[in-house]
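J.: Need coordinates for the following:
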Amino acid sequence: MYSESDLEAAVAAGAISPEAADALRNHVAGGRSAPAVDEEHFRLITGFNDIFVSIAAAILLFALGWIGSSFGMRIEGNGPSPLSGVFVAAAAWGLAEFFTKKRRMALPSILLLLAFVGGVGAAVGMALVLAIGPEATQNNDAIGGFIGSGAALTGALAAWFHWRRFRVPITIAAGAASVVLLIASLISAAVGDVPNKKDILLGFLLLLGIGVFLFAMWWDSSDPRRETRRSDVAFWLHLLAAPLIVHPVFSLLGLTDGNATTAEAIIVLLLYVALGVTALAIDRRALLVSALAYVLYALSSLFREYGAVELNVALTALVIGSALLLLSAFWHTARRGVVNTLPGTLQSKLPVLDRATTTGAPA
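T.: Reported below is the predicted structural model:
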């Protein structure tokens, strides 16, 4: 299976002409009886070798992390060492030079990117704990926020350098996640230990999630036909933004306390419908998936409230599963109905409904 990124690379290398790439896209779209733009392509694996390499790389990185913890200064004498993160990050970068830069393997590239950014952030975080002293970090939100922000800042810088070298689409989302963690850590340190701290953090996370969503829409609007790497970048950003938006909203509504009322359950269902309309408009399913657990719980509570105690879970799964399958089957028709009701200026910033034969420019 070949992704849009593979077609871009083939056109850029001169292996096939832009016209041949467009002909292939249209042929695949016609064979599936749906516009290719609605398929939300992204490459995860190209074959079992991706899985094989990913498993081997994960084992190697785990071993290097373990070995690194045995050298240098360790937290509280027998805890982790900053060298653990250094070893993992260095190995991840070295492996990416071959499996990402040369072999262009999707799943190993994602794993190695996360290992590099996580290794750098962990190394800096553990180094700061050692420098300040583990005892000083206990029950001290200000110092904890400082350490978290330091680790997040270096993680964001690591993601930037990785993007400059390898251009893995998920890298932008990893950098955005580091920035979110950086801001959240600074807010946590600034707020201190106040009674409603959790709600304050949830409110800021919601704002940050909206910011990531708008950032994702910026990438999406630059490639409305979804023919370049920009669309892949936007996909991962939407996947990050969705839980950042959905979880704070439903948590602030009190749905996570285990005692959802009928009114709260109805509000959740209405919000899910609104999320569904938004997902149709932007042609991204991440919002629906991220909110799925909450709406399942809300609908189950409604069935239980009205007497279907024994079958509440089964009825919930039946309703939601059927609705999502029906939406998937008629996604393009439903999306056309939603998009056509929007103002023209907004439609121009959304992914196109139908893609004519055009030449996609490399990202």
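
J.: drop to CA atoms for contacts and neighbour counts, all remaining ones
T.: OK.

J.: what residues are up against the nearest residue to residue 242 once chain neighbours are set aside?
T.: The shortest distance from residue 242 to any non-neighbouring residue, by Cα to Cα, 6 or more residues apart in numbering, is to residue 287 (5.0 Å). Neighbouring residues of residue 287 by Cα atoms under 8 Å, 6 or more residues apart in numbering: 238, 239, 242, 243, 246, 275, 276, 279.

J.: Quick check: which element contains residue 287?
T.: Assigned by DSSP states H and E, residue 287 belongs to helix 286-290.

J.: what's the helix or strand just after that helix in contact with?
T.: Using DSSP H and E, the next helix or strand after helix 286-290 towards the C-terminus is helix 292-305. With contacts defined as Cα under 8 Å, 6+ apart, helix 292-305 is touched by 250, 255, 260-262, 264-266, 268-269, 272, 309, 312-313, 315-317, 320.

J.: Which PyMOL command selects the buried ones in the residues you listed?
T.: Restricted to buried positions by 16 or more other Cα atoms under 10 Å, the PyMOL selection for those reads:
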select buried, resi 250+255+260+262+264+265+266+268+269+272+312+313+316
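
J.: Following up with a second sequence; could you model it the same way so I can compare the two?
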Amino acid sequence: MTNPDHPNAASQSETASSARPGDEMLPFLNNFHDIFTTIGVLILFTGLFVGAVQFHDSLNLDQQSVAAESVSLLLLGLIALIAWGLSAILVGRQRRILPGIVLCVVFVGCCGTFLAWLYTSYVMPALTNVDPQTAFDHLSVFNQESVRALLNELDWVLRTWPVIIAAVFVVATAIYYLSFRLPFSGGLLGVALVNLAVCAWLVIDPYSLVVFNPLAGLLMGLTLFFAGVIFDARDPARTTRLSGTGFWLHFFAAPVLLSAAITMALNGVRIDPQAEGVAGMIYFPQGGEDGAAVRAAIVTLMVIAVFALVSLLINRRALIVSGLLTTGVALGVLVNQLGLDGAGVVATTLLVLGGIVVLLGVAWTPVRRVLTAPFPNEGVIARIIPSPVHGHEG
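T.: Sure, this is the predicted structure:
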């Protein structure tokens, strides 16, 4: 029987006969018609963006004028409305998932930019007359005293600007998710909420956010991961939109956790704000770039191994898939240290990475059966770590 709440319920009955008990239902695709429609959506909005730029340029307006900004805002709003209208048809009525992902990104991007631009250009100037450049002059040296001086100079409107902008994107994403219940938009809403929390931290104490950036990244990733676990626990059979939302939360959590774990493994929970490279995603300590790169690659593989173990336990491949690109880079760094040429690096990286993925694909259910054997088959733990016998592979 087809579950009406399944994210691709329209095609569930068609694929049920060919699906194995251990197969995973796609949380982003129904069938080839989704791909066909998505191609059309991409072409349409590419044309809309290019046409909007051409129309704006044809007006020959002063780029700094109110008229030019107003036209830009109107064009952004128009594209957001078109994305919303198509979403009502393709996502709301037809439950087209892949086109919905594209439309969600377009709507949230245009709507969020529209509201952020409106606030920055029209609301903020009416609330404050403080020149932020004067305040930022204090940051010639980044330390607690200079940051405190900066905050004392900034007006509350300017200081809370990051929170307002982050909240704007939370609102745009929440509107889309509550209207269409698209799993991707649920995962994106989780990212927006975590980003809002980080922006609040930035407003309250920017110095500690920069210094403890690895810890902040770890907290962000763990929040997304546990949110995904909560959604999965509500749907251990992996058959409804709740499970789809959990998939995207795990997918977005993986790169954040990976980056934070590598940085913390190399540098601890804090970084030196005076060191070179502090602005990079991963700060390599002194000791040579090659040595740091090798250590980063080794730690990356260890983190991916942990991801693989956790993925097997909670029955989620998203953590592994999201970290595949970084794993490939890490493997490339390692084999490059062996003195192989470029083709050898590529071949060895692809062979190792592909072998690991194929091995997991072949032995996923048997390995899960062994790992989950000590855990109960009923209760809260069983909903978080579903048994291969009682839970659908997701």
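
J.: still on that earlier bit, buried residues in the helix holding residue 287 of the first structure?
T.: 286, 287, 288, 290.

J.: Please report how far residue 80 of the second structure lies from residue 12 of the second structure.
T.: From residue 80 of the second structure across to residue 12 of the second structure, the span is 31 Å (Cα to Cα, to the nearest Å).

J.: er, residue 189 of the second structure I mean
T.: Counting by Cα to Cα, the gap from residue 189 of the second structure to residue 12 of the second structure is 26 Å.

J.: got it, and residue 30 of the second structure?
T.: For residue 30 of the second structure, the distance to residue 12 of the second structure equals 8 Å [Cα to Cα].

J.: Could you save the buried residues of helix 286-290 of the first structure as CSV and add columns showing distance to residue 159 of the first structure?
T.: Shown next, in CSV, are those (distance: Cα to Cα, whole Å):
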residue, distance to residue 159 of the first structure
286, 23
287, 24
288, 28
290, 24
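
J.: just curious, which of those residues is nearest to residue 326 of the first structure?
T.: Of all those, residue 326 of the first structure sits closest to residue 288, with 13.7 Å by Cα to Cα.

J.: out of everything not next to it in sequence, what's closest to the closest one?
T.: Closest to residue 288 of the first structure by Cα to Cα, 6+ apart is residue 276, at 6.2 Å.

J.: how about that neighbour, what's its partner in the second structure?
T.: Aligned against the second structure by TM-score structural alignment, residue 276 of the first structure finds its counterpart in residue 308.

J.: so how far is residue 91 of the second structure from its match?
T.: 33 Å.

J.: same thing with residue 135 of the second structure?
T.: In terms of Cα to Cα, residue 135 of the second structure sits 47 Å off from residue 91 of the second structure.

J.: Those two - which one has more neighbours?
T.: Neighbours were counted for residue 135 of the second structure and for residue 91 using other Cα atoms under 10 Å; residue 91 has more, 23 against 18.

J.: doesn't residue 101 make contact with that one?
T.: No. With contact defined as Cα atoms under 8 Å, residue 91 of the second structure does not count as touching residue 101 (9.3 Å).

J.: who touches both of these two?
T.: The contact lists of residue 91 of the second structure and residue 101 share residue 182, where a contact means Cα under 8 Å, 6+ apart.

J.: can you map out the helices along the stretch 1-150 of the second structure?
T.: For the stretch 1-150 of the second structure, the helices defined by DSSP state H, counting those that start in this stretch occupy 9-16, 32-58, 66-87, 97-118, 124-127, 132-136, 144-153.
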